[in-house]
Each structure stands twice: as structure tokens, then as C-alpha cells.
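In: Got a predicted model here, sequence first, then my questions.
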Amino acid sequence: MWIPLLVLSALLSGALGAWAAVRAARDQPVIWRQLKAGAVVEGVLVLEAAVAVVMALGTSRPHDAPTFWGYLVTTLLILPVAAAWSFAERTRWSSVVLLVAALTVAFLQLRLWQVWQA
């Protein structure tokens, strides 16, 4: 895996989670700008997936391929599902959903690196 891209996606996801935590603490729902920020994070995750595929087709491969690809696909699905849920749920809980999703994505970045390096 390309470490700078993993770190960037983890930091962006963490920042999105912090923003969602502030809004949840203030009893406010997710706003449109947060969903746009989530789309930016998702774009970085798609780029990360493309880099992982290219690297896996080359000489570098993850040590536990099924786990790695499962984490990668899960990472790509979490934010869109959370965004849809947040858009439908117009209460403070939409911010909590986005917070949990963003933190999960950040954690999965660590797991992706660990599985690749194992």
C-alpha cells in the first residue's frame, strides 16, 4: 500500500468525524457541506482502491488477500451508506451516524496497512 495515501484518507476521515462530533454535541444534524466533505474522502478512498489494485497486479501483494479486499470494499461502502442515512435522518443522530462511519473508515485504514504489511 502507498502509505501517504493511507495517511491522507485517515486524516481526512478523522477530520470529518471531528466535525460530525461537534455537530452531534451541539444537537445539530448533518449539513450539506459535510456530505460534500464525505464525497471528497470517498474520492480519496476510490483512488486508494485503484492504487491497491495496480500494486496487487504488480509485484506487491497483500499477505492476507481475502481480508484485505474485504476491508477495502467495506471502506468504500461505509461513507455512502452513512451519507444516505444522514440525509434521511434529519436529527442530531445523523451526525452521530456520520461520526461512527468516519471513525470506522479511519480505523480501517490502519487495518488495511497492517494486513498489507503482515
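Out: Ah, there it is. Numbers count the residues shown, from 1 in each chain.
In: C-alpha only now, for contacts and for neighbours.
Out: Noted.
In: Now do the contacts for Gln28.
Out: The contact partners of Gln28, taken as CA atoms under 8 Å, 6 or more residues apart in numbering, are Thr91, Arg92, Ser95.
In: Now that the first one has come up, it's in contact with Ile31, right?
Out: No. Using CA atoms under 8 Å, Thr91 and Ile31 do not qualify as a contacting pair, with a distance of 10.6 Å.
In: try this one side by side with the last:
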Amino acid sequence: MIEWFTAVQVAVACIAGVLCIVLGLAGRVPSDLTMGAVALVELLLVAQLVVTIIAPVVGNEPTGSLAEFYIYLISALILPLAGGFWALVERNRWSTVILGAVCLAIAVMVYRMGQIWFVQGT
């Protein structure tokens, strides 16, 4: 895992989350903007998956439980897909708010993944 990339992921997920919540509470249904923001968060998570598969091979070992880390990562990878599916099936303002909640949950999960990788002792 790369520290600066983790910070970028948290920032992007927070921005996307706040954007979706504000637009949802303003009455906007899911649009290309909100779905694109969630897709960007998902794309960064896929990149994180690739980085964390390669990182231990090149000597960047986690200090915490690798199993716990991957449980967080796989769960975070599933959330945008589920939220995006819901938003496409039920197109109303609350679906947009749910997309925002998904992004904020991912921000917390990525922050926790950083703690597991860099801070937590075994």
C-alpha cells in the first residue's frame, strides 16, 4: 500500500460522498455526474487492489493482519457496485444520497486499511 495513494483515495471518496449527498438532498436523481464520481472511487479501489497484491512482493509488508486488510478491501470493492445497481434500479433522490453514503463509508474503510497496513502491530 502506498501512503499518498491512500490519502488521495480518502480525499476523492469524501469529495464524491459530499457531492452525492448534497445533490441528493437537493432533489437530483442519479446522473452521469454522481455515477461517475462513484465509478472513480471504484476505479481507485481496483488500483488499490493491484497495488496491494504487488506491494508485499517488493518488500512493502503490512504491519497488521493481511486477512483483515483484504476483508476491508473486498467489502469496499463491492459497495460501489451494489450502490450503483440500486441507484440505477430505483432512480430517486434517495438513491443519490445512498451513493454519497457509500462513498463516505469507503473513505472510512480505506482510512482503516491504511491503519492496518502502516500502523497496527501484529
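Out: Received the coordinates, thanks. This structure is a prediction, so every number in the text was calculated from the model and none was measured.
In: Mind telling me the TM-score for this superposition?
Out: Comparing the chains after superposition, counting by TM-score structural alignment, normalised by the length of structure 1, produces a TM-score of 0.92; 118 aligned residues with a CA RMSD of 1.2 Å.
In: how far away is the most centrally placed residue in structure 1 from Val7 of structure 1?
Out: The central residue of structure 1, meaning the one whose C-alpha is nearest the mean C-alpha position (CA atoms, centre = their mean), is Val105 at 3.2 Å. If you measure Val105 of structure 1 against Val7 of structure 1 using CA to CA, to the nearest Å, the figure is 12 Å.
In: before we move on, back to that, ok, the contacts of Gln28 of structure 1 in structure 2, which still hold?
Out: Of these, the ones still in contact in structure 2 (both residues aligned by TM-score structural alignment, their matches' CA atoms under 8 Å) are Thr91, Arg92, Ser95.
In: quick one: what's aligned to the second one in structure 2?
Out: Going back to what we said before, that points to Arg92 of structure 1. Superposed on structure 2 with TM-score structural alignment, Arg92 of structure 1 falls opposite Arg93.
In: Count residues in the vicinity of its match, would you?
Out: Neighbour count of Arg93 of structure 2, defined by other CA atoms under 10 Å: 19.
In: what residues are up against it?
Out: Contact criterion CA under 8 Å, 6+ apart gives Gly24, Leu25, Ala26, Gly27, Arg28, Val29, Pro30 as the residues in contact with Arg93 of structure 2.
In: Also Ile3 of structure 1?
Out: Trp113.
In: Now which residue in structure 2 aligns to it?
Out: By TM-score structural alignment, Ile3 of structure 1 lines up with Glu3.
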